[in-house]
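Q: dropping the sequence and predicted coords here.
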Amino acid sequence: MKIVTLLENTSSDERLTAEHGLSLYIETEKHRILFDTGQTDAFARNAVHLGVDLRLVDMAVVSHGHYDHTGGLARFLAVNEHAPVYVHRRAFERHLAADDREIGMAPSLAGHPRIVPTDDVLSLDDDMWLCSCNEKARPFPSYSQDLLMVRDGHPEPDDFTHEQYLCLRERGRLVVISGCSHKGILNIVQWLRPDVLVGGFHFRSLKSDQQSRATLDFAARHLAEFPTEYYTCHCTGLGPFEYLKQTLGDRLHYLSCGSRISLP
């Protein structure tokens, strides 16, 4: 399996555009998959430099209904004329930041004929599926309490039922791809118990104060209990990443624009 980071907050390659967002290209033995599209068309421009032909992608997955993961979707639909796009049925609901700023998907895409609405579990292949884990208990915090959704015309704390995870089993290993892990990275690892997890942990709002360090210590201890290899990015934050790495060591890696993973 090969994973290429088309778009992320950081880049060490001057040819590539970085922006707050995420987009991954995933190539398995059977499929070419686009996972999220960042907030602009930068992912598509970066794909050209990275030798990724988006026209050959045979399916796309939207992790959740936020602009920094879906803003480039219209560009993808224009470049690629055939791939279905799997989006959770709640992703097109309104989503807000704590300051009431709109951070949701473009409503104009809701009726697009290639958008495939998903619910809790959808099998895409014998060894590939989407799941939201909405029916599972959440014993650990989500670290996304400042984000809102609009239901029945009223803002309320987001329950992130619109977030879904891509699960791929190849050569006996389970790889889970998560966008921002808004339901809580510790919950996701406990639910799915992957061999490899790729995605954001949503720790970026944590500072260097004592309470934040205690939160990260707690997270690091629990993540270390699983034999999982972690590739993180985007909303984890560089400071929290470096702090977590003190505990997780070589099992934790950071993905920037242009990073490539080859999984055996």
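A: Looks like it arrived, so ask away. Fair warning: this is a prediction, and the values are worked out from it, not measured in the lab.
Q: alpha carbons only for contacts and neighbour counts from here, please
A: OK.
Q: using the three-state scheme, assign residue 220.
A: helix (DSSP: H, G, I helix; E, B strand; the rest coil).
Q: comparison target, given below:
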Amino acid sequence: MSFKITTLIENNADDNNILFNEHGLSLYIEIDEMKLLIDTGESGDFIKNAEKLKVNLNNLDYVLLSHGHYDHTGGFKRLVEKVGNPFKLIVGEKLFYDKYALVETENYRFVGNPFDKDYIEQNNIPIKYMKEDLFYINENIMVISNFEKNNDYEFVNKMFYIEKDGKYIPDNFPDEIALAIKTEKGLFVIVGCSHVGICNILETIVKRTGMPIYGVLGGTHLIEADETRIEKTINYFKEKDISILAFSHCTGEKATEKIKEKLGEKYLYNNTGNIIEINNG
């Protein structure tokens, strides 16, 4: 088994400056004959990039939405309009909570999905809500949810809320999911934003599978992390001897520079248009 991950859109421009970029994330994954899409960016411009990169989105087997923020689900309706609905959709059980960000005292800005459950039903999209901790798409590909808290230094940003019955409640991101692919060297994990903490996510996966982590790709939400959290996160990566750290999106410049400094060649900035290929034996 081998696989290829193409970053269709991300915050930063591609190396040749010919693709669209935006505050968002969308990843196209080919695993043997299977084709998956994780997240759809903010605007849907990932579709234009896919065309330029000669990525065919008409043959998707699965679409996964890592969590219900606009910069990861904003392009979903354009995807449906573009390809119809031949794919199966996998989401966290609480994806359709109304999500908000507190921008100033008592001022909440909507940051959730631009579609709801009715839209999914109206378009006859087969959907799986992740209720279980671990779901196998096949023997080599798994989806993980319900992440556990495994340390004392990762906390969910207090600016994020859900609205329920007219009240704003802190969002603990019960909708967050991640993908893991088995390789001969361990699991290759793909995340969206890691709101619950990248180390919490990885340690939960290690505990549940009994497998080591070989590589990680996606956003780590270290943009708001202080020096202590960044240092402890880097130490975790070292302790677990993770070989590939392909971060971007919400990782932040400060954390990016520290990871690059401390982990050298293991770190890769995963900007728009980047392609990672893993040959598994």
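A: Here it is on my side, so go on. Values in this document were obtained by computation on a predicted structure and should not be read as measured data.
Q: and the strands in the stretch 101-250 of the first structure?
A: 115-118, 121-125, 128-131, 148-151, 154-157, 165-170, 173-177, 196-198, 229-232 (DSSP state E, counting those that start in this stretch).
Q: for the stretch 1-150 of the second structure, what spans make up the strands?
A: 2-9, 26-31, 34-38, 62-65, 88-92, 98-104, 107-110, 127-130, 134-138, 141-144.
Q: quick one: the last one aligns where in the first structure?
A: Read that as strand 141-144 of the second structure. Mapped onto the first structure using TM-score structural alignment, strand 141-144 of the second structure covers residues 128-131.
Q: contacts for the matching stretch?
A: The contact list for stretch 128-131 of the first structure (CA atoms under 8 Å, 6 or more residues apart in numbering) reads 119-124, 164-169.
Q: please redo it, this time with the cut-off set to 7 Å
A: 120-123, 164-169 (CA atoms under 7 Å, 6 or more residues apart in numbering).
Q: which pair in those residues spans the largest distance?
A: Greatest spacing in the contacts of stretch 128-131 of the first structure, by CA to CA: 120 and 169 (18.3 Å).
Q: the counterpart of residue 29 of the first structure in the second structure and residue 141 of the second structure, how far apart?
A: Under the alignment (TM-score structural alignment), residue 29 of the first structure maps onto residue 32 of the second structure. For residue 32 of the second structure, the distance to residue 141 of the second structure equals 11 Å [CA to CA, to the nearest Å].
Q: comparing these two, which residue is more hemmed in?
A: residue 141 (17 against 10; other CA atoms under 10 Å).
Q: so residue 234 of the second structure makes contact with residue 259?
A: Yes: counting by CA atoms under 7 Å, residue 234 of the second structure does reach residue 259; the two are 6.5 Å apart.
Q: settle it for me: which of those two has more neighbours?
A: residue 259 (22 against 19).
Q: quick one: the more buried one and residue 235 touch, right?
A: No: using CA under 7 Å, residue 259 of the second structure is not in contact with residue 235, being 9.9 Å away.
Q: burial check on residue 249 of the first structure, number of neighbours?
A: 12.
Q: residue 124 of the second structure now?
A: With other CA under 10 Å as criterion, residue 124 of the second structure counts 12.
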